[in-house]
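Novice: sequence unknown, structure follows:
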């Protein structure tokens, strides 16, 4: 066997420690030359198998043709098959611990057959020539704490579609054409990052990619691994960051997948009280097993280092942290101290985040964590989990409950919009209006708003302006920027035809204007994690449902004063207290950016418990953004 391809004693040692961070370069299928013969080196971890062989198009799926040799005590099997070629399909044929015959896809495969097929495909991950060196170099200096992040969450299969055809039954865009269309749109709108759902290979479209069978394979729905890399590369060349949804919390029970991999629980816990999610019908990883931790951590590194992605949004973190998540009494096992914290998952997160962020400066790890677990974004050394950012689910729930209300009832729920500031600095947050909020009878963002259609649009503009000026990074799911009417479905493309109607086009332009000022004024992002960067002018104007606050720039120049009226009542006599006797320049209102900003001069007149103020006639659903 070629020296470089052998699963060596050192490989085995590191894999057994959970620290073989580039193990994907050995396990899986790798085209190589051995003894002057071209072929493919295969390796798989199946610790309790009786025997393993490779079956595929190169041997007519013959179960006995290419038996694998077990190397060392850890349970890795390997074989070199001369004549096997890039593009051919294969599986591992495993005789399990109890003699059962198992036909498994390769857990480390870099490409998979298009569903409903379940085989893996031989590919070469080393043959793509990257052109994003400038982006990668600049990324090392990126600091998410002080830079703007406006994230566009996208499901590639339903953003845009081609007409369906025999060759393309779902009308999917290829990664390359998707890259060109998406980059143009995202640049025009002004987002800084895209967050892509459902990239890792998964058998069922309706899972949106949250039940993964091929962790190391970009889904073949949209093309090859090279096509995928081209997409990341092209987005980088257009100065757009790429974040992927990543699902280390659970995996499906599909026969070709990780479940019961060699006839025993290899990747999951054997005891269903530890190894199954009753609600989701999926398996839970055994985070205490070094080789399983290694599989996941190396996978995160694979996407970041091999595929150049700029960060991972880690799905369902809460389900990993709590042993009793979604379980009734008797359905879970306490930890050694009798508690419900998953100590192994905590250790896993610290290890994961320290390694990924330590090796790749300027990348981000984002937790989707829905509870009040402390220090999710705290330093791993100081007993935090080590994430860069955390989704602010509390803000999202309060904000949407408030926005759904008839404006008359908002005065009784004023604190729903102010409460988030009481914990805004406990973590480093992303404000999110994600796909989860616009599916399964939850209505689109526009349809959540009260009133007739014109009122819905005015409410939504006010809502987005509040989100834009509130501390925290931003994430908005595709289609909500132009007022998609229907809920999202992965089966069809977004309703782009709505942009032929004036109110939808206006809303899209308004979001564009919000993103323009968000990126232009450091006051709106550089002090997100600094309590001195935010100050309420009036947090208690509940009777009128008006909110006013300032965002302060670290340089003290171009601070922002923000006012919003969440009722359909005009306030021609409105007056706002201000921090200083200065001139306040109106740069944006409910109609968008002003071509000619208007100046308002503060005078010595007490208002909002402040010495200085100025009058500003605030319209129904009025929005006013000033610089000073």
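Specialist: Everything's here; your move. Everything quoted here is computed from the prediction, not taken from an experiment.
Novice: contacts, neighbours, all on C-alpha from now
Specialist: OK.
Novice: helices of the stretch 301-450 of the chain, residue ranges please.
Specialist: With DSSP state H, counting those that start in this stretch, the ranges of helices along the stretch 301-450 of the chain come out as 317-321, 343-359, 393-404, 407-410, 415-418, 445-448.
Novice: comparing these, which comes out most buried?
Specialist: Using mean count of other C-alpha atoms under 10 Å, the stretch among the helices of the stretch 301-450 of the chain with the largest mean neighbour count is helix 445-448, at a mean of 23.
Novice: off-centre distance for that helix?
Specialist: 22 Å (C-alpha atoms, centre = their mean, to the nearest Å).
Novice: same question, stretch 361-380
Specialist: 13 Å.
Novice: what's the answer for stretch 156-165, then?
Specialist: On C-alpha atoms, centre = their mean, the centre of stretch 156-165 falls 21 Å from that of its chain.
Novice: doesn't residue 198 belong to a helix?
Specialist: No. Going by DSSP: H, G, I helix; E, B strand; the rest coil, the assignment for residue 198 is coil, not a helix.
Novice: excluding its backbone neighbours, what's nearest it?
Specialist: residue 209 (3.7 Å; C-alpha to C-alpha, 6 or more residues apart in numbering).
Novice: wait, what's in contact with that neighbour?
Specialist: 197-202 (C-alpha atoms under 8 Å, 6 or more residues apart in numbering).
Novice: and residue 173, which of the helices of the stretch 301-450 of the chain is closest to it?
Specialist: Ranking those by their distance to residue 173 (criterion: C-alpha to C-alpha) puts helix 445-448 first, at 25.7 Å.
Novice: secondary structure class for residue 216?
Specialist: strand.
Novice: would you reformat the helices of the stretch 301-450 of the chain as TSV and include distance to residue 308?
Specialist: Output for those, formatted as TSV (distance: least, C-alpha to C-alpha, whole Å):
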stretch	distance to residue 308
helix 317-321	23
helix 343-359	12
helix 393-404	28
helix 407-410	45
helix 415-418	38
helix 445-448	32
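Novice: which one of the ones you listed lies nearest to residue 528?
Specialist: Taking the helices of the stretch 301-450 of the chain one by one with C-alpha to C-alpha, helix 393-404 is closest: 14.5 Å.
Novice: by contact count, what packs against that closest one?
Specialist: helix 415-418, strand 429-433 (3 or more C-alpha pairs under 8 Å, 6 or more residues apart in numbering; DSSP states H and E).
Novice: ok, residue 28 touching residue 105?
Specialist: No. If you go by C-alpha atoms under 8 Å, residue 28 and residue 105 don't touch, sitting 10.0 Å apart.
Novice: next up, a second structure to put side by side with the first:
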């Protein structure tokens, strides 16, 4: 095997940008790149290891011998080691053997910029390329029409390893998912899928949230090109793709980013800022320029190379606060004496600015569980710059309400109405996510009170209320057919349940709710604006009934929503409405097709000139038990 030759993909300008933390396409320079030098094919390797005394490439091509293929450090104090090794081909496994200046410590590390990794538990990086002929030109050219904030967002959250298994209980591949999953999502009508982290991770019970290969789709399900096929097929079906992205922490695995070159290279050197006690993982040093460039380059990489339409940023709250999960004395205030992590705030703003300035029609979504202000407001007005934020308060309050026996709900209607006081303070996404169906919380269906009929009526009512509520929507897999058991990442969803009417009915209801959401502009055009919502009556606690209007740009698109949160059938229930005319029914969660009781109003109802609820006109309804009914002027 030929020895290492001098070669570089870096220009002086690249190095200046890297040192300043402004190089957001580092994946084009660092890592392993198949190139041809003077007519000879091989691989150019480049790795950032400023505390190294020496760096060697070791792999199956040199029997993992340290020092046989040493890289050379650049002269410009960038800390980058590089070199060209002739003869290495795609598929070669490799690592970096790094001897540190710190007491001669030797580490053996996977490539932080590897495009592909060995299947865990193996830990080596694999020389690869990203050659692929994309077929989603139409989607990419019209993506803004699907992905803007005034478009419907109904997101199906998926853990690829446990959505469905084959007959032998093994994972479906990316290519198999490109058929089965795509067809299912299209059938049920979701507008987007959100994949729990698909970047390479060593430990299955982490669900993917402890990343090692930030630039590599996990090899559990196939090659990078196979994952591209999955994205391509989703786009062909008109479905957007959101990836969970984890810039908040990373594991201490020996081959990972931690203590990379014998120093705290990627993690903050102060354990009060550099270690996360909840997850026993390391925290990035957001104040270090090169680390910021690494993370922002990673975000850009997935959006650019994999045509991803959005990034949901995990655990933002843990990033924002210096005292997150820490007791007094375990954290240090910022320079102003506060608990906010100023480096993180600066980083998140820069990340969002870089994403939105580089791509049209993409979104970033923050999983942020506190009242930190202006998370989804532009940076130029002082916000963090995210497109949307998960509405964790809505999730908590709503599930707390629905878990109550219906006889007690009249005392707790404030659990539902309170969220409306701040629902437009951010661009909120309503999440019923994987976190709500694990660790003894029960499945969503399992939380519903009452006998079996009432449980499923409550579940359909919950989903109907969610889809009529302002904001984008997210539902974790299995919720759409009323999965009975908690989620188990080690197995498949309980697809056999769809043979039963109640479960099939929930699936039909979700499908119709998705269709309704996408077809009614009043449900999405102003979903983040107070102009898109108007109460009719939220004070009928005694009957546990709420009524409101969802409003679009055109008044003819407005719809009226009536929620009956008990199993008591309400005869001749009157509500005030905006104008005279006739109302037609759009949706009834109690319909027989959903395994409901089948109680309903006539298809057309006439408004009366009878003042009620502070309005000149009103109408009487039959309210089916535990139901959401939706109407529109004919």
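Specialist: Perfect, I can see it now. Quantities reported herein were computed from a predicted structural model and do not represent experimental measurements.
Novice: superposed, what's their TM-score?
Specialist: Put the two chains on top of each other and the TM-score (TM-score structural alignment, normalised by the length of the first structure) is 0.97; 622 aligned residues with a C-alpha RMSD of 1.6 Å.
Novice: can you give me the helices in the second structure?
Specialist: Ranges of helices in the second structure, per DSSP state H, are 12-20, 137-147, 160-163, 174-188, 224-236, 271-274, 289-305, 316-320, 342-358, 392-402, 414-417, 444-447, 452-468, 501-519.
Novice: mind checking which of those is nearest residue 49 of the second structure?
Specialist: Using C-alpha to C-alpha, those put helix 289-305 closest to residue 49 of the second structure, at 11.1 Å.
Novice: average offset between the closest one and the first structure?
Specialist: Following superposition, helix 289-305 of the second structure is found to deviate from the first structure by 0.3 Å on average (mean C-alpha distance after the TM-score superposition for the first structure).
Novice: next: stretch 348-358 of the second structure.
Specialist: Per aligned residue, stretch 348-358 of the second structure averages 0.7 Å (mean C-alpha distance after the TM-score superposition for the first structure).
Novice: show me the contacts for the nearest residue to residue 217 of the first structure once chain neighbours are set aside.
Specialist: Leaving out its chain neighbours, the residue that sits closest to residue 217 of the first structure by C-alpha to C-alpha, 6+ apart is residue 110, at 4.2 Å. Applying C-alpha under 8 Å, 6+ apart to residue 110 of the first structure gives the contacts 28, 120-123, 125, 214, 216-218, 225.
Novice: which position in the second structure pairs with residue 110 of the first structure?
Specialist: Counting by TM-score structural alignment, residue 110 of the first structure corresponds to residue 115 in the second structure.
Novice: what sits against residue 448 of the second structure?
Specialist: 402-404, 454-456, 458-459.
Novice: repeat that for 10 Å
Specialist: Contacts for residue 448 of the second structure (C-alpha atoms under 10 Å, 6 or more residues apart in numbering) come out as 399, 401-405, 442, 454-459, 462.
Novice: kindly report the same for residue 527 of the second structure.
Specialist: 149-153, 423-424, 427-429, 468-472, 521, 533, 550-552.
Novice: among these, which ones are in strands?
Specialist: 428-429, 472, 533, 550 (DSSP state E).
Novice: JSON lines for those, including distance to residue 387 of the second structure and neighbour count?
Specialist: Output for those, formatted as JSON lines (distance: C-alpha to C-alpha, whole Å; neighbours: other C-alpha atoms under 10 Å):
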{"residue": "428", "distance to residue 387 of the second structure": "9", "neighbour count": "26"}
{"residue": "429", "distance to residue 387 of the second structure": "10", "neighbour count": "27"}
{"residue": "472", "distance to residue 387 of the second structure": "11", "neighbour count": "28"}
{"residue": "533", "distance to residue 387 of the second structure": "20", "neighbour count": "23"}
{"residue": "550", "distance to residue 387 of the second structure": "22", "neighbour count": "27"}
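Novice: now the residues you listed as CSV including distance to residue 256 of the second structure?
Specialist: Below are these laid out as CSV (distance: C-alpha to C-alpha, whole Å):
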residue, distance to residue 256 of the second structure
428, 34
429, 33
472, 36
533, 48
550, 49
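Novice: quick one: which of those residues is nearest residue 182 of the second structure?
Specialist: Minimum distance to residue 182 of the second structure across these is 20.8 Å, recorded for residue 472 (C-alpha to C-alpha).
Novice: could you find the closest non-adjacent residue to the closest one?
Specialist: In this structure, residue 472 of the second structure finds its nearest non-sequential neighbour in residue 429, 4.3 Å apart by C-alpha to C-alpha, 6+ apart.
Novice: I figured that neighbour hits residue 368, correct?
Specialist: No. Under the criterion of C-alpha atoms under 10 Å, residue 429 of the second structure makes no contact with residue 368, lying 11.0 Å away.
Novice: okay, stretch 559-574 of the second structure sits on what stretch of the first structure?
Specialist: Alignment of stretch 559-574 of the second structure against the first structure: residues 560-575, by TM-score structural alignment.
Novice: residue contacts, the residue nearest the centre of the first structure?
Specialist: The centroid of the first structure falls nearest to residue 313 when counting by C-alpha atoms, centre = their mean (3.4 Å). By C-alpha under 10 Å, 6+ apart, residue 313 of the first structure lies in contact with 195-197, 243-247, 364-368, 387, 389-391.
Novice: which of these fall within strands?
Specialist: When DSSP E is applied, the contacts of residue 313 of the first structure are split such that 195-196, 243-246, 364-367, 389-391 fall in strands.
Novice: would you mind checking the residues you listed for buried ones?
Specialist: 195-196, 243-246, 364-367, 389-391 (16 or more other C-alpha atoms under 10 Å).
Novice: make CSV from those residues and add distance to residue 262 of the first structure to it.
Specialist: Formatted as CSV, those follow (distance: C-alpha to C-alpha, whole Å):
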residue, distance to residue 262 of the first structure
195, 35
196, 32
243, 33
244, 30
245, 28
246, 25
364, 35
365, 32
366, 33
367, 32
389, 37
390, 36
391, 37
